[in-house]
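Peer 1: I'll drop the sequence and a predicted model, then ask my questions.
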Amino acid sequence: MIIREAEEQDLDKLIELWYEASLKAHDFIDPKYWEANKTTMRELYLPLSQNWVVGDCDGFVSMMGSEVNALFVSPGQQHKGLGTALVNWAKREEGTLTLNVYARNEKAIQFYEKMGFANIETSMDEVLNEKQFRMQWVKG
């Protein structure tokens, strides 16, 4: 599986992937929230991060150092090893990885636990009033 750095021309695909995957993974959050944040994601969050894509933008990981800001796989490409490949790639790059995940996103939590992450902190996302977990992986 080839993982490469995202390029400017990938941004529209990444935003659509993020949006579609967010709707599926976070069905407990009003879809209007994701729609309202498309521009912020495109103009702020992705440009501030290092973004790496797998396949033809079938999945991506956004990182700031060892912080995983986003990990998304296209709904039609899930359960094919793309997310695992992206996390394993990030593990090779960094000795420690941290991320936040909503407590109600049980599939993501199970995935991260399978990848060796552990919950190190619980907090509230004040904007959405959703409990979230801070998870961490440390190279053994």
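Peer 2: Structure's in. What do you need? Numbering: from 1, shown residues only.
Peer 1: every contact and neighbour count from this point should use C-alpha atoms.
Peer 2: Noted.
Peer 1: neighbours of Ser62, just the number please.
Peer 2: Around Ser62 there are 24 other residues, counting by other C-alpha atoms under 10 Å.
Peer 1: and Val61, that one's in a helix?
Peer 2: No - read with DSSP: H, G, I helix; E, B strand; the rest coil, Val61 is strand and lies in no helix.
Peer 1: what residues are up against it?
Peer 2: The neighbours of Val61, taking C-alpha atoms under 8 Å, 6 or more residues apart in numbering as the test, are Asn51, Trp52, Val53, Val68, Asn69, Ala70, Leu71, Phe72, Leu86, Val87.
Peer 1: take this one as well and set it beside the first:
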Amino acid sequence: MIRKFSILDIDRIMQLWLEANLDVHYFINKSYWLNHYEMVKQMILDADIYVYEINYKVLGFIGIVDNYIAGIFVDKAYRCQNVGHQLINYIKKDHKYLILSVYQKN
């Protein structure tokens, strides 16, 4: 199920954010992510966040600021299982176009 973010999700969202960044962006020093953790936590509160959950466990989320996909993060165990695709399709219903930036090494 996909639903709007609740403040009660913040710890799980940040866990997913940190774990995914450390795993996927292996070419960026771990300290970068740790040093930006609190800033991102505050920024999440200003974005439109939608979470993907199964049995009340958040397994992924997507953040949108206007038409910009600020981030999409999925639990490692659920990557390649269509979670990210479902999140993107969900937000496409309310956006005529979307913008996404990625690291070149991605």
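Peer 2: It's in. None of the values given here were measured: they were computed from a predicted structure.
Peer 1: tm score of chain vs chain?
Peer 2: For this chain pair, the superposition-based TM-score is 0.93 by TM-score structural alignment, normalised by the length of the second structure; 103 aligned residues with a C-alpha RMSD of 0.8 Å.
Peer 1: quick check, nearest of the contacts of Val61 of the first structure to Glu5 of the first structure?
Peer 2: Proximity of the contacts of Val61 of the first structure to Glu5 of the first structure (C-alpha to C-alpha) peaks at Trp52, which lies at 4.4 Å.
Peer 1: relative to Asp23 of the second structure, how far out is the residue mapped onto the closest one from the second structure?
Peer 2: Mapped onto the second structure by TM-score structural alignment, Trp52 of the first structure lines up with Tyr50. The gap separating Tyr50 of the second structure from Asp23 of the second structure is 22 Å, by C-alpha to C-alpha, to the nearest Å.
Peer 1: also Leu8 of the second structure?
Peer 2: From Leu8 of the second structure to Asp23 of the second structure the distance is 25 Å (C-alpha to C-alpha).
Peer 1: next one: Ile62 of the second structure
Peer 2: Applying C-alpha to C-alpha to Ile62 of the second structure and Asp23 of the second structure gives a distance of 17 Å.
Peer 1: cool, Lys93 of the second structure as well?
Peer 2: Lys93 of the second structure is 30 Å from Asp23 of the second structure, by C-alpha to C-alpha.
Peer 1: using the three-state scheme, assign Lys107 of the first structure.
Peer 2: Per three-state DSSP, Lys107 of the first structure ends up helix.
Peer 1: quick one: residues contacting Ile15 of the first structure.
Peer 2: Ile15 of the first structure touches Lys38, Met41, Arg42, counting by C-alpha under 8 Å, 6+ apart.
Peer 1: among the contacts of Val61 of the first structure, which ones are in strands?
Peer 2: Asn51, Trp52, Val53, Val68, Asn69, Ala70, Leu71, Phe72 (DSSP state E).
Peer 1: in a markdown table: the residues you listed, plus neighbour count and distance to Tyr19 of the first structure.
Peer 2: Output for these, formatted as a markdown table (neighbours: other C-alpha atoms under 10 Å; distance: C-alpha to C-alpha, whole Å):
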| residue | neighbour count | distance to Tyr19 of the first structure |
| --- | --- | --- |
| Asn51 | 22 | 16 |
| Trp52 | 20 | 17 |
| Val53 | 24 | 16 |
| Val68 | 19 | 17 |
| Asn69 | 19 | 15 |
| Ala70 | 18 | 12 |
| Leu71 | 20 | 12 |
| Phe72 | 23 | 9 |
